[in-house]
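A.B. asks: how would this look folded up:
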Amino acid sequence: MTNNTVIGIDLAKASFAVIELGRGGDVKRRKTFRRDGLKRFLAKHEPATVALEACGSAHYWGRWLEEHGHKPALLPPQHVKGYLRGQKNDYNDAQAIAEACLHGAINPVKVKSIEQQDDQAFHAIRRSLKVESTRLVNQMRGLLAEYGLTVPKSVSAFRRRVPELLEDAENGLSTRFRMLLNRQWRRLQASLEEQAWYDEQVQQQAKEDGTCRRLTGVPGVGPVVASAIKSWMGDGQQFRRGRDASAALGLVPKQYSTGGKQSLYGITKRGDAYLRSLVVHGARAVVRTAKNKQDALSQWALAVEARRGHNRAVVAVANKIIRMAWVIVARQEHYRSVEKRILAGA
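C.D. replies: A predicted model of the protein is given here:
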C-alpha cells in the first residue's frame, strides 16, 4: 500500500461514486464527483492506492493516477462482485471495490500503455470490418436465394459472382433489386479495400517490430496472431510464468473439486476470446500439418493427438504457444531457445 488510505471508485461516464477507507476498513469519505471534480480531488489528495474495476476507461484512469503520484489497482470485475453487500448501487459498488483492494487477495490488472491500447483498437476495427463484410455477403446471398439464384459461401466467390448477375439480363432480377445489389457490391468493395490497408499494416509491423518478429518464429503464429499477442500481453511482466499467461487466456481445464475428489472439464475460456480463437486456429494448423514435420513441437502434438484425440491436442498446442510466447515477450528470447524447455515441462 502507498499509505493508510484506499480509495474505491465506481467508474462511469459522468458521475463517479467514491469511497475512501482507512487501513481498518472504516469509511473516511463517501462522495459523488463529476469528472472534473474527481480529477481536482485526486490531484490534491496525498498519494494513495486507488482501486478501480478493470472496465471501460479504467486504463486511461490508471495512467492518469500514476502521473499524479497515486498507485492504481485495476481489479477484475468478476472477482470484485463477491465483496458486494446489500443492494447494488454506486456507493455499494465503490465500497466493494475498495474492500477487495484492501483485502489484497486479488491480483490487479496491469495498466495498459497507449501503444497497447492503440494495438487493441487496431484489431477491434479490423475484426469489425471482417464481420461486416461477412454479414453483408450472407445477407445478399439470402436475398438472392429468394430470386432463385445461388451464390457460394465465400467472400471471394461472391465477388466473382455478383458482376455476372448484374450483367445477366435474363436471370429474372428486377431493375430495383439490381440497383440494391450494385450498391451493396460497392459497399463490400470499399470494406475489402479498407481491410487490405489493415492487413498491410499488420505485415509491416511483423517486419519492423522486434517482438512480433520473434513471435512469428513460433509455429502457428503469423503476423496477425503475433500482433494480437503483443497487444494483449504487453511486456509480459504481469505474469510470473507462461502457465499464468495461458490460464489468463482460458486455455487450461475448468476444475471442480470437493471432498478430495478432483474433476477436470473443458477449458475455462477466460480472458480475451478474440485472441484465444486466433491462437486455437493457429494451433489447429500446427496439428494438421504435424505429420509432415519432424520438429519437436509437431512430434509432441502427434503424440498428444494419438493419446487424447484431435481437439484436445489442438488446445494443448495452443496452451504451449502462449507459454512460449510469454518467454519470448517477457525474457526477449527466440523460439528455438525456448521450444525444448517448454516441451520438457509438458
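A.B. asks: Going by C-alpha atoms from here, please, whenever you check contacts or count neighbours.
C.D. replies: Noted.
A.B. asks: Tell me the buried residues in stretch 91-103?
C.D. replies: Neighbour counts over stretch 91-103 (16 or more other C-alpha atoms under 10 Å) mark Tyr91, Asn92, Asp93, Ala94, Gln95, Ala96, Ile97, Ala98, Glu99, Ala100, Cys101, Leu102 as buried.
A.B. asks: contact partners of it?
C.D. replies: Stretch 91-103 is contacted from outside by 6-10, 17-21, 23, 25, 30, 50-53, 73, 75, 80-81, 83-86, 106, using C-alpha atoms under 8 Å, 6 or more residues apart in numbering.
A.B. asks: let's see this one next to it:
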Amino acid sequence: MSDLALVGIDLGKHTFHLHGQDKYGRELFRKKLSRQQMMRFFANLSACTVVMEACAGAHFVARELTAMGHQAKLISPQFVKPFVKGNKNDFVDAEAICEAASRPSMRFVSPKTEAQQTLSVLHRLRESLVGERTKAVNQMHGFLLEFGVSLPQGLAMMKRLASVLAEHELPVRLTVLLQRLHDHFVYLDEQIKALDKELVCQLADDDLGRRLLGIPCVGPITASLLAVEMGDGQQYGCSRDFAASVGLVPRQYSTGGKANLMGISKRGDKNLRRLLVQCSRVYMQRLEHQKGPLADWERSLLTRRHSNVVACALANKLARIAWAIAANHTEYEAGPSTIAA
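C.D. replies: Reported below is the predicted structural model:
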C-alpha cells in the first residue's frame, strides 16, 4: 500500500470500520477490524494520515497512532455529516470522514493529552456530584414542605438540619428518612470539597493554569477547564476563533449582502461558557473595585446596554484574554485606567 495517503476510521466500541484511499481519492481498501486487529494493522502500516470523528475514545486512539508514527487528525462530527452519500452505514461514514478531511478549509480538533483528559474527567465528576447534592437538598426542602416546614434556600440551613428537626414535631420515621438523606448530602459535600482541593493542587503544578488565575474573577475551576479546552491555543488562528468555539460570538444569518447578527451561537462546551458568564457577572458585581482599561470599557458598555448583554460581552472578552495568555505565553496585566475616577 505504497500509494496509501489517507485512512478514515468510523469508531465503535468493539469494532472499527476503515476506509483507505490514495492522494487522488481512489478507494484502496475497506476493513472491519476489532480494536486489537486495528492496532496491529496500523503498527505494520507505513506512515500515513489517519482521520476520525472527535468522539468518545478518539483522543486515546489518536495518541496511540501518533506514537506509531502516523499523523492523527480529529474532525467534529457536524462537519462530516454533509459528506455522507446515500444511505448511512459504517463504511459510508468512514468514507465521508476521508472526504471531509480532504477539504483544504476543513477545521480539525487537537487531540487531548492524558493529563487534559484526566482533568476533564475530574470536572465532569464534580459537576455530577454537584447535581446530586442539589437534588438531595431539593428533596429535603420538598419533603419538609409537605409537613408544613418551610426552610430558607441555601446549603447553610441543610448543614444544621438536626436543630431544625428538633424544633418541629415530625413523625419519627420521617425524621429517620430525612437524617439518612442528610447523611447522603454530607457525603456528597465532602466529596466535592475533596475534588476542589485536588483541582487546586493540580492547577498549582500547571504553568498555564497558574497564569490564567491572574485574569480578574477567574477561579481554579474556570482556569483549569480553560487549560483543558484550549491547550496551548495554537489550534485557533486568533482570539475570536476561540471565543467562537465556546459559543460567545453572535450567530449570523445573512443573505443578499445584508448582514444579520443574532444572539450568541451557544456552540461548544456549555459548561465552560456558563463559567465564563458567571465570572463576568462576578466582575460586574465588584466593578467599583476594578481598575484598568477592561473596567473602563465595562462601565461605558453598561451605560448603553442591558446587563445580560454586557455579561456575555465580558465573557467573550475573558475568553479572548485567556487565549492571548496561552498563545503568547504571557500573564494578565490590568494596565492603567484611561478614565478619571
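A.B. asks: before we move on, back to that, among the buried residues of stretch 91-103 of structure 1, which lie within helices?
C.D. replies: Tyr91, Asn92, Asp93, Ala94, Gln95, Ala96, Ile97, Ala98, Glu99, Ala100, Cys101, Leu102 (DSSP state H).
A.B. asks: how about TSV for those, with distance to Gln116 of structure 1 added?
C.D. replies: As requested, these are exported to TSV (distance: C-alpha to C-alpha, whole Å):
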residue	distance to Gln116 of structure 1
Tyr91	31
Asn92	32
Asp93	28
Ala94	27
Gln95	30
Ala96	28
Ile97	25
Ala98	27
Glu99	29
Ala100	26
Cys101	25
Leu102	28
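A.B. asks: Which single one of those residues is nearest to Trp197 of structure 1?
C.D. replies: Ile97 (41.7 Å; C-alpha to C-alpha).
A.B. asks: Aligned to that closest one, what sits in structure 2?
C.D. replies: In structure 2, Ile97 of structure 1 lines up with Ile97, judged by TM-score structural alignment.
A.B. asks: where do the strands sit along structure 1?
C.D. replies: Per DSSP state E, structure 1 carries strands over the ranges 6-10, 15-21, 27-34, 49-53, 71-75, 253-258, 261-267.
A.B. asks: Next, format those strands as a markdown table and append mean neighbour count and distance to Phe158 of structure 1.
C.D. replies: As requested, the strands of structure 1 are arranged in a markdown table below (neighbours: other C-alpha atoms under 10 Å; distance: least, C-alpha to C-alpha, whole Å):
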| stretch | mean neighbour count | distance to Phe158 of structure 1 |
| --- | --- | --- |
| strand 6-10 | 27 | 48 |
| strand 15-21 | 22 | 48 |
| strand 27-34 | 14 | 51 |
| strand 49-53 | 27 | 44 |
| strand 71-75 | 24 | 46 |
| strand 253-258 | 11 | 40 |
| strand 261-267 | 11 | 36 |
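A.B. asks: Tally up the residues packed near the residue nearest to Lys23 of structure 2 when sequence neighbours are not counted, please.
C.D. replies: Once flanking residues are discounted, Lys23 of structure 2 sits nearest to Ala5: 5.3 Å by C-alpha to C-alpha, 6 or more residues apart in numbering. For Ala5 of structure 2, the neighbour count with other C-alpha atoms under 10 Å is 18.
A.B. asks: Aligned counterpart of Gln290 of structure 2 in structure 1, please.
C.D. replies: Residue pairing (TM-score structural alignment): Gln290 of structure 2 is matched to Lys293 of structure 1.
A.B. asks: Return the residues in contact with that match.
C.D. replies: Gln299.
A.B. asks: For Ala54 of structure 2, list the residues it contacts.
C.D. replies: Applying C-alpha under 8 Å, 6+ apart, the residues contacting Ala54 of structure 2 are Leu74, Ile75, Ser76, Pro77, Val109.
A.B. asks: Name all residues that make contact with the first one.
C.D. replies: In this case it means Leu74 of structure 2. Contacts for Leu74 of structure 2 (C-alpha under 8 Å, 6+ apart) come out as Val51, Met52, Glu53, Ala54, Ala58, Ala62, Phe108, Val109, Ser110, Pro111.
A.B. asks: Isn't the first one up against Val7?
C.D. replies: Yes: between Val51 of structure 2 and Val7 a contact is recorded at 6.2 Å, counting by C-alpha atoms under 8 Å.
A.B. asks: what about the longest helix in structure 1?
C.D. replies: For structure 1, the helix with the greatest residue count under DSSP H is helix 175-208.
A.B. asks: correct me, but the residue nearest to Lys23 of structure 2 touches Arg26?
C.D. replies: No: applying C-alpha under 8 Å, one finds Ala5 of structure 2 not in contact with Arg26, separated by 10.0 Å.
A.B. asks: The most centrally placed residue in structure 2 and Asp205 of structure 2, how far apart?
C.D. replies: By C-alpha atoms, centre = their mean, structure 2 has its centre lying nearest to Asp269, at 3.8 Å. For Asp269 of structure 2, the distance to Asp205 of structure 2 equals 24 Å [C-alpha to C-alpha, to the nearest Å].
A.B. asks: can you check Ile321 of structure 2 too?
C.D. replies: Counting by C-alpha to C-alpha - Ile321 of structure 2 and Asp205 of structure 2 are separated by 21 Å.
A.B. asks: These two - which one has more neighbours?
C.D. replies: Between Ile321 of structure 2 and Asp205, Ile321 has the larger neighbour count (other C-alpha under 10 Å), namely 18 against 10.
A.B. asks: Looking at structure 1, name the residue matched to that one.
C.D. replies: Using TM-score structural alignment, Ile321 of structure 2 lines up with Met324 in structure 1.
A.B. asks: Ok, Pro220 of structure 2 next?
C.D. replies: So Pro220 of structure 2 corresponds to Pro223, using TM-score structural alignment.
A.B. asks: just checking, Ile9 of structure 2 touches Arg30?
C.D. replies: No: when contacts are counted by C-alpha under 8 Å, Ile9 of structure 2 is not listed as touching Arg30 (10.1 Å).
A.B. asks: Need the overlap of contacts for those two.
C.D. replies: His17, Leu18, His19.
A.B. asks: Dump those into a markdown table; add distance to Arg40 of structure 2 as well.
C.D. replies: Formatted as a markdown table, those follow (distance: C-alpha to C-alpha, whole Å):
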| residue | distance to Arg40 of structure 2 |
| --- | --- |
| His17 | 14 |
| Leu18 | 13 |
| His19 | 16 |
